[in-house]
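Trainee: Attaching a predicted model along with its sequence, questions to come.
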Amino acid sequence: MAPSPGVRAARHGVDGRRAQAFLVRERQAYIARNPRSAQCADAAGRHLLFGVPLHWMCDWGTPFALHVESARGARVTTVDGQELVDFCLGDTGAMFGHSPAPVVAALQRQAERGLTTMLATADAAEVGRLLAERFGLPCWQFALSATDANRYVVRWIRAATGRKKLLVFNGCYHGTIDDVFVDLVDGHPVQRPSLLGQVHDLTAHTVVVEFNDLPALEAALASGEVACVLAEPVMTNIGMVQPAPGYWEAARALIRHHGSLLVMDETHCISAGPGGYARAHGIETDAIVLGKPVGGGLPCAVYGMSAELAERAVAAKRAAPPGHSGIGTTLTGNMLATAAMRAALSEVMTPAAYAHMFALADELASGIRALIGRHRLPWSVTQVGARVEFQFTPQVPRNGSEAGRALDSDLEHLIHLGLLNRGVMITPFHNMMLVCPQTTPDDVGRLLAALDEVLGQIVPA
């Protein structure tokens, strides 16, 4: 991995020279602590593109990719025997802890009885019932990832409504569904230049507005061409952006008035409660997407629809010519994933688990605010249930543009590397942290102590 340019100038309340010297020391410490990871990275570099199975695994700001031996509960053990307290949790994929026992048991039972058949199982019906009970939408389908689920639900809605356009919020992220890679630049929609290999003009069918801007939302919906609004109830992937008070109530009324539908992507916001943010806050949706954590870490996802949307989707399918719908794969709803989802929904994602997570996340958020104040940093903290984030801005962002301006990947990587070297891991993308049912008060204390030590090394003396 190429070295990070580091933090050379004073910014965000950090002393540039002290931070750069700290970065040099931390990179040397990382190399010394992880010789086996270095060997694995060297071997992987011979055959794996970028030396890792997925190039995102290079985004940690480390001298070479960290390699893991095992993961259990709130702990990750590296190939060098280093035990890390994990607040990343697979970037939400393991939000309820690594290898939760009920999911492991379900996988072991199912593995002896078949992995995939492209046929339904009794587990599938029970998963559908559990989802309907939990989220309040009656009709569900499965997918292999939230990306797939978002792509599929948008296809269903376009087919059901006869409308072509999708509306998203600036700075959004809904997996790698191509349609959402459109940003606002100086108020104009621009296809995101980082999107590799895209040959079609996404702006022809994707409308983008700022989050929390009701006049912009109304203006965009007024054409009557928008099939659906695809949104996270709280933006989470550009740094967290909370909805302003009353925003979703007013936005929901506008969406309905203009004949569009509302899809909530709860993949990250499931941190807000057992039924996600929308259910917890009384936001009425037409469809919901949930990926990553719903199978306890196994690749799977789900999407649900209101009865009205489901009826229109079924009618659209029956009216279409025979052939592939462009929705689904042969592994969708496979036996192994379905068994995992049943176990996760019924035995892992429980109210008791959430109560534990919320209490510790509150403690974590309060502790970070205290550290920010003690070190006199112009930063802020945002929390959505079990999800906590600190951002390099004194006021919490109101939209994607403000959140984007607060991002500083060099400073993030420096902090994350310092935490790794002190036995604590947070998400490599911005400064997001999750607590899981296995996280302890001591774990939170360890993270706060490590962050305090790191900040003490990089703020002005």
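Mentor: Nice, I can see it.

Trainee: contacts, neighbours, all on C-alpha from now
Mentor: OK.

Trainee: what's near enough to touch the closest residue to Asp59 other than its chain neighbours?
Mentor: Distance criterion Cα to Cα, 6 or more residues apart in numbering; nearest residue to Asp59, sequence neighbours excluded, is Pro428 at 6.3 Å. Listed by Cα atoms under 8 Å, 6 or more residues apart in numbering, the contact partners of Pro428 are 59-61, 88, 412-413, 416.

Trainee: Which of those fall within helices?
Mentor: Taking DSSP state H as the definition of helices, these contribute 412-413, 416.

Trainee: Scan those and report the most crowded one.
Mentor: Within the ones in helices among the contacts of Pro428, most neighbours by other Cα atoms under 10 Å means His416, with 25 neighbours.

Trainee: I figured that residue was touching Trp60, is that so?
Mentor: Yes: judged on Cα atoms under 8 Å, His416 makes contact with Trp60 at a distance of 7.5 Å.

Trainee: residue contacts, the residue nearest to the spatial centre of the chain?
Mentor: In the chain, the centroid-proximal residue (Cα atoms, centre = their mean) is His268; its distance is 4.4 Å. Going by Cα under 8 Å, 6+ apart, His268 touches 92, 236.

Trainee: what about it, distance to Gln391?
Mentor: From His268 across to Gln391, the span is 17 Å (Cα to Cα, to the nearest Å).

Trainee: any idea whether Arg46 is helix, strand or coil?
Mentor: Assigned with DSSP: H, G, I helix; E, B strand; the rest coil, Arg46 falls in the coil class.

Trainee: ok but the residue nearest to Asp59 is inside a strand, no?
Mentor: No: going by three-state DSSP, the assignment for Pro428 is coil, not a strand.

Trainee: separation between it and Glu412?
Mentor: The gap separating Pro428 from Glu412 is 8 Å, by Cα to Cα.

Trainee: What of Ile177?
Mentor: For Ile177 relative to Glu412 (Cα to Cα), the value is 26 Å.

Trainee: swap in Thr350?
Mentor: 33 Å.

Trainee: same thing with Gly81?
Mentor: According to Cα to Cα, Gly81 and Glu412 sit 25 Å apart.

Trainee: ok, and here's another one to check against it:
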Amino acid sequence: MTVSGIAEQAIDVLAARERQRFLDDNPASVAMAKRARQSLFDGVPMHWMSDWSTPVPLFIEQAQGNRFTDLDGHEYIDFCLGDTGSMFGHSPAPIAKAIAEQAGRGLTTMLPGEDAVVCGELLAARFGLPYWQFATTATDANRFVLRWVRAITGRKVILVFDGCYHGTVDEAMVRYRDGRTVHRAGLIGQARNLTQHTRAIPFNDLPALEAALAQGDIAALLCEPAMTNIGMVLPDPGFLEKARELTRRYGSLMVVDETHTISTGPGGCTRAWNLEPDFLTLGKPVAGGVPCSVYGFTSAMAQAMQLARKHAQEMVHGHGHSGMGTTLSANALAMHCVRANLEAVMTDAAYAHMIPMAQRLASGFRDVIARHGLAWSVTQLGARCEIQFRVQPPRNGAEAEAAFHDSLQMALHLYLINRGILITPFHNMTLCCPDTRTPDIDRLLSTLDDALGELRSLAA
């Protein structure tokens, strides 16, 4: 049996060998994993941190730029970068300086400062949306926006694309199966039926999009400009423009989540592709690695939000509670870091380096794949690129998911880790940051080439 052109038996042999190599080479991580199991569920601070390809978690000592060091003293080239959280490198100098500056000036006060005003001005200039609010995570930003769009439209249903990524927002925890919306597999403690107020359709499917919107009950389409978590899926030419036209035609709003697609450029796909959303959300990298998220909106939405808030207050005969915001949202430390990030890190110059690096990497991936005669494809979106185990890049989430081959993917990831290279887990995605250099890319490519060569030798 072969998996995406690789013999399954060869994958099993390579994976077993690499697991043992990891255990032999990382005694400090092995010991820390044993200790962690006494106090941390699954031995990790977040349960999904145990889902990497390593037999025990890889424990980190420190990270800087596009490098990190583990407890055993091994140095790694990082192409994962916190799955976008550190998209501009670990601890960029302006962010480290901002943290130090703010450390003695107050961390959270529940009151605004000048930094917040400057951040709003910088975000408005960058994305073309005049008004902004802050939250702590992209999940929070999306959750708050969904409350606003329901209040504005008087509609309850949210439309998403099958395989979407919007953090852990309940409305995103659905899939499209056999023509209907169902719960995502594996949901823990799900109490209410999400399909009552969420509808999922395939990406790049205009007839399905219009059919859903035409029912007249969709408050908003919540979408990534390009899908990024099910495997990268780029929009067909004209798809997003038509989506914008259809949402307007049927009285629905359009919410663009740029949390991953900010890899495209300083203004994300929103500016690069002139998307004209009603709301935009962005988390992870906006504060250079410090937890923070933002959402922006048009003047029309700001006016509608004022009316919706006035109506809600009248209904409860007082101010009530909006259901939005946390005490730590827009804290002083985060605001100072967002300002530093927008002014000095997330710059045109940074992207001018990152994107050519990713182009070089994507081209190199294609060369390696061709050299081994594999029917795989490579997708690139700005500084982000990914190998997918299918001949043509996928057009929707179902096609991307069908290309997953966990055993092969995890064997390749572990092979790379054992040789000092990290890429994003759960799929074959990479990011290039301002610290990524040509030798780093060449090392990833040559190591992947070696891995595929060994798999072919094991299968012979």
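Mentor: Looks like it arrived, so ask away. Since we're looking at a predicted model, the values are computed, not measured.

Trainee: re earlier: what's the closest of the ones in helices among the contacts of Pro428 of structure 1 to Pro274 of structure 1?
Mentor: Nearest to Pro274 of structure 1, judged by Cα to Cα, of these is His416 at 29.3 Å.

Trainee: And that closest one? What does it align with in structure 2?
Mentor: Under the alignment (TM-score structural alignment), His416 of structure 1 pairs with His413 of structure 2.

Trainee: Spatially nearest residue to that match, not counting backbone neighbours?
Mentor: Closest to His413 of structure 2 by Cα to Cα, 6+ apart is Ser53, at 6.5 Å.

Trainee: list the contacts for that neighbour?
Mentor: Contact analysis of Ser53 of structure 2 by Cα under 8 Å, 6+ apart lists 410-411, 413-414, 425.

Trainee: quick one: the corresponding residue of structure 1 for Ile423 of structure 2 and Val127 of structure 1, what's the gap?
Mentor: Residue correspondence to structure 1 (TM-score structural alignment): Ile423 of structure 2 is matched to Ile426. Taking Cα to Cα as the measure, Ile426 of structure 1 and Val127 of structure 1 are separated by 31 Å.

Trainee: if you count what's nearby, which of these two comes out ahead?
Mentor: Set Ile426 of structure 1 next to Val127 and count neighbours by other Cα under 10 Å: Ile426 wins out with 26 against 23.

Trainee: Contacts only, for the more buried one.
Mentor: For Ile426 of structure 1, the contact set (Cα under 8 Å, 6+ apart) comprises 86-88, 416, 419, 432-433.

Trainee: go on, Asn26 of structure 2?
Mentor: Asn26 of structure 2 neighbours (Cα under 8 Å, 6+ apart): Asp72.

Trainee: ditto for Val424 of structure 1
Mentor: With Cα under 8 Å, 6+ apart, Val424 of structure 1 has these contacts: 84-87, 446-447, 450.

Trainee: which of those residues still touch in structure 2?
Mentor: Here is what carries over to structure 2 from these, by both residues aligned by TM-score structural alignment, their matches' Cα atoms under 8 Å: 84-87, 447.

Trainee: So which of the residues you listed are in helices?
Mentor: The helices, defined by DSSP H, take in Leu447 from these.

Trainee: what's the closest of the kept ones among the contacts of Val424 of structure 1 to Ala301 of structure 1?
Mentor: Phe87 (22.0 Å).

Trainee: Translate Phe365 of structure 2 into the numbering of structure 1.
Mentor: If you follow Phe365 of structure 2 across to structure 1 using TM-score structural alignment, you land on Ile368.

Trainee: Need the nearest residue in space to its match, chain neighbours excluded.
Mentor: Leu448 (6.8 Å).

Trainee: swap in Ala132 of structure 1?
Mentor: Leaving aside its chain neighbours, Ala132 of structure 1 sits nearest to Pro138 (5.0 Å; criterion: Cα to Cα, 6+ apart).

Trainee: What's the local residue count around the aligned residue in structure 2 for that neighbour?
Mentor: Matched across to structure 2, Pro138 of structure 1 falls on Pro130, judged by TM-score structural alignment. With neighbours defined by other Cα under 10 Å, the count for Pro130 of structure 2 comes to 17.

Trainee: Might you report the residue contacts of Pro130 of structure 2?
Mentor: By Cα under 8 Å, 6+ apart, Pro130 of structure 2 lies in contact with 124, 296-299.

Trainee: what does His174 of structure 1 give?
Mentor: Contacts of His174 of structure 1 (Cα under 8 Å, 6+ apart): 146-147, 150, 180, 265.

Trainee: What's the match for it in structure 2?
Mentor: Using TM-score structural alignment, His174 of structure 1 pairs with His166 in structure 2.

Trainee: Please, where are all the helices along the stretch 201-350 of structure 1?
Mentor: Secondary structure of the stretch 201-350 of structure 1 (DSSP state H, counting those that start in this stretch): helices located at 214-221, 247-257, 276-280, 307-319, 335-343.

Trainee: Give me the contact list for the last one.
Mentor: This points to helix 335-343 of structure 1. The set of residues external to helix 335-343 of structure 1 that reach it, using Cα under 8 Å, 6+ apart, is 102-104, 106-107, 110-111, 114-117, 120-121, 123-124, 126-127, 130, 294-296, 298-300.

Trainee: about what we covered before: translate the residue nearest to the centre of structure 1 into the numbering of structure 2.
Mentor: The alignment partner of His268 of structure 1 in structure 2, by TM-score structural alignment, is His260.

Trainee: and if you look at Gly187 of structure 1?
Mentor: So Gly187 of structure 1 corresponds to Gly179, using TM-score structural alignment.

Trainee: need the contacts of Pro130 of structure 2 in a markdown table with neighbour count, can you?
Mentor: Below are the contacts of Pro130 of structure 2 laid out as a markdown table (neighbours: other Cα atoms under 10 Å):
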| residue | neighbour count |
| --- | --- |
| Ala124 | 17 |
| Gly296 | 28 |
| Phe297 | 23 |
| Thr298 | 19 |
| Ser299 | 13 |
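
Trainee: Which of those residues are still contacts in structure 1?
Mentor: Kept across both, from the contacts of Pro130 of structure 2, using both residues aligned by TM-score structural alignment, their matches' Cα under 8 Å: 124, 296-299.

Trainee: Nice, that's everything, thank you.
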